[in-house]
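# After the sequence you'll find the predicted model.
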Amino acid sequence: MTVLLLNFSAPLQAWGASSRFNYRDTRREPTKSGIIGLLAAAQGRSRSADLADLAGLTVGVRIDQAGQILEDFQTEKDWRTGKAKALTWRYYLADARFLVAIEGDKDFLTGLSENIATPKYPLFLGRRSCPPASKLVIGLTDQTLDEALDSHPWLASNWYRRRQPKKLQLAISQDCPASKTPDEFIRDLPVRFTQRARQHELRPVRHRFTWIDNPDGVGNDDHNNHDPFALIGGDS
């Protein structure tokens, strides 16, 4: 098996798994439905296309830069009648970065990598208002999914690294194998994306952590000489 590594980075991302109607929430990590939707768009699949081959891929996500939840309260008026429409609340993740690992057949993932590099349709990180800020494809590796998620270099911004401890844990969420007990069930496994009859099934998910070193991080001595104004500055 082979693993395709992707970099999900953008000013705004949105990964809803249970939101409906006027409230559009977001999880703190990409959903499998959102990842498969991006892959399907890269291949140019229609909303009515069969998704079984993409849904069968094993997916894992490492939270390299935890985003902040941003609420967008929207009002709208029908220009034809002048009447106000229903109020809506949309939630986004701001300044988040994720390492996304997809495990599957080497030839199939090689094709997917090429599709993502030159997509048939525009690609978004959850919603159409969330285009990626950088190149998505990192590359292919012969490591296992766990090995890739544990060993790949940290993707966080420099300013974010300087605010973290010198040794920290990164949260990982991934498809739970049948041999293990899942930590959570998320309804984000797509069966179909058609507008009138969208359908998602429950997906067993495993949560864990991996340790990384952060030479630029804050240590005990740094806390003793804390300068609050230093947090105002920063670069990406």
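Nice, thanks for sending it over.
# switch to C-alpha atoms for all contacts and neighbour counts from now on
Will do.
# For the closest residue to Pro11 other than its chain neighbours, grab the count of nearby residues.
Closest residue to Pro11 apart from its sequence neighbours, by CA to CA, 6 or more residues apart in numbering: Asp95 at 4.9 Å. Using other CA atoms under 10 Å, Asp95 has 18 neighbouring residues.
# if I pick Asp95, what's in contact with it?
Applying CA atoms under 8 Å, 6 or more residues apart in numbering to Asp95 gives the contacts Ser9, Ala10, Pro11, Leu12, Gln65, Ala66, Gly67, Gln68.
# tell me the SS of it?
strand (DSSP: H, G, I helix; E, B strand; the rest coil).
# again with Val191
Val191 ends up strand, using three-state DSSP.
# my guess is it contacts Leu51, does it?
Yes - Val191 is within contact range of Leu51, at 6.5 Å (criterion: CA atoms under 8 Å).
# Closest to the centroid, which residue in this protein?
Pro30 (2.8 Å; CA atoms, centre = their mean).
# Got another one to weigh against that:
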Amino acid sequence: MSVLLMRLAGPLQAWGTRSRFVHRHTETAPTKSGVIGMLAAARGLRRTDPLTDLLQLRFGVRVDQPGQIIRDFQVARTLDGRTSMPLTYRHYLSDAVFLAAVSGEQTLLHGLDAALARPHFPIFLGRRSCPPAGVVSLGVHDGDLGDRLRTWPWQAAAWHQREHRRHRTVRLEIQRDAGPDDPVTETMPDAPVSFDPTHRRHAWRSVVRDHTAVENPLARPAIDHDPMDVLEGWTCT
């Protein structure tokens, strides 16, 4: 089995499973529906196109940098400015970084890897107002999806790694599709069936939550107290 790894990072992300009317919520980690939708856009699939081969992919995500949930208020007007739409409340994840993975047939994954490098349609981290920062694809690799999520190097931003420099390893949460023999932690309504705006459908999927410990490349465990440590990385102007 092969695994396509992706680094999902950006100023804002939004991965909703329960948005209704004027409230647009976000989950605290990327959803399977959102990532499959991003891959479909990269391949050039339209919302009405079938998702046949993409629906067979197994999905998992590791929370490398949790970020913070923020709320925004938005309003729209008609072109003539006479009519205002209802005020909407939109929630986002700010400064978050995730390691996402899909596993499946190798030829399909290599095609998705190429599509992410040159996407047919723009790709976003959930909503259209959330473009990714930096390269998304980390390539196709042999191995099990769970093993790759447990052992891949930490993808958090350098400033976040420095904040944890007193620790040689960090404990990160993993959410992945449950296998036949896995103890199911929860179910989520984010398995895409159709993105057709006139007949959008999602199914429930079984999810396993666990944790892994990865090395911090910027670790500097404390031996003696140094009061000047707080000035590390500062420059005088």
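Everything's here; your move. Only a predicted model underlies this, so the values are computations on that prediction, with no experimental measurement involved.
# Superposing both, give me the TM-score.
Overlay of the two chains. TM-score (TM-score structural alignment, normalised by the length of the first structure): 0.90; 233 aligned residues with a CA RMSD of 2.2 Å.
# Excluding residues flanking it in the chain, which one is nearest the residue nearest to the centre of the first structure?
Pro30 of the first structure sits nearest to Trp15 (CA to CA, 6+ apart), 5.4 Å away.
# wait, what's in contact with the one you found?
Asp25, Thr26, Arg27, Arg28, Glu29, Pro30, Thr31, Gly34, Tyr92, Leu125, Gly126, Arg127.
# Buried subset of these as a ChimeraX selection?
Typed into ChimeraX, the line below selects the buried ones among the contacts of Trp15 of the first structure, using 16 or more other CA atoms under 10 Å:
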select :25,26,27,28,29,30,31,34,92,125,126
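# List the contacts of Arg150 of the second structure.
Counting by CA under 8 Å, 6+ apart, Arg150 of the second structure has contacts Ile174, His211, Thr212, Ala213, Val214.
# now the residues you listed as a markdown table including secondary structure, neighbour count and distance to Leu149 of the second structure?
Formatted as a markdown table, the contacts of Arg150 of the second structure follow (DSSP: H, G, I helix; E, B strand; the rest coil; neighbours: other CA atoms under 10 Å; distance: CA to CA, whole Å):
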| residue | secondary structure | neighbour count | distance to Leu149 of the second structure |
| --- | --- | --- | --- |
| Ile174 | strand | 23 | 7 |
| His211 | strand | 14 | 10 |
| Thr212 | strand | 15 | 8 |
| Ala213 | strand | 14 | 10 |
| Val214 | strand | 18 | 10 |
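# out of those residues, which one sits closest to Ala133 of the second structure?
Minimum distance to Ala133 of the second structure across those is 21.8 Å, recorded for Ile174 (CA to CA).
# got a list of what Pro11 of the second structure touches?
Pro11 of the second structure touches Ser94, Asp95, Ala96, Cys130, Pro132, Ala133, counting by CA under 8 Å, 6+ apart.
# With distance to Thr198 of the second structure added, can I get those residues in TSV?
Formatted as TSV, the contacts of Pro11 of the second structure follow (distance: CA to CA, whole Å):
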residue	distance to Thr198 of the second structure
Ser94	31
Asp95	34
Ala96	32
Cys130	24
Pro132	28
Ala133	32
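# I'd like the distance between Ala156 of the first structure and Ile212 of the first structure.
12 Å (CA to CA, to the nearest Å).
# surely the residue nearest to the centre of the first structure meets Ile63?
No - the criterion here is CA under 8 Å, and Pro30 of the first structure misses it with Ile63 at 9.2 Å.
# My read is that Thr75 of the first structure contacts Arg90, right?
No - look at Thr75 of the first structure against Arg90 with CA under 8 Å: they stay out of range, at 11.2 Å.
# Who has more neighbours out of these two?
A direct count of neighbours by other CA under 10 Å for Thr75 of the first structure and Arg90 places Arg90 higher, at 17 against 11.
# My read is that that one contacts Phe21, right?
No - judged on CA under 8 Å, Arg90 of the first structure makes no contact with Phe21 at a distance of 10.3 Å.
# Let me see the ranges of the helices in the second structure.
Counting by DSSP state H, the segments of the second structure that form helices are 32-43, 106-117, 145-151, 158-163.
# The shortest one: average distance to aligned residues in the first structure?
By that I understand helix 158-163 of the second structure. Helix 158-163 of the second structure, aligned to the first structure and superposed, deviates on average by 1.0 Å (mean CA distance after the TM-score superposition for the first structure).
# What's the match for Asp182 of the second structure in the first structure?
Aligned counterpart of Asp182 of the second structure in the first structure: Lys180 (TM-score structural alignment).
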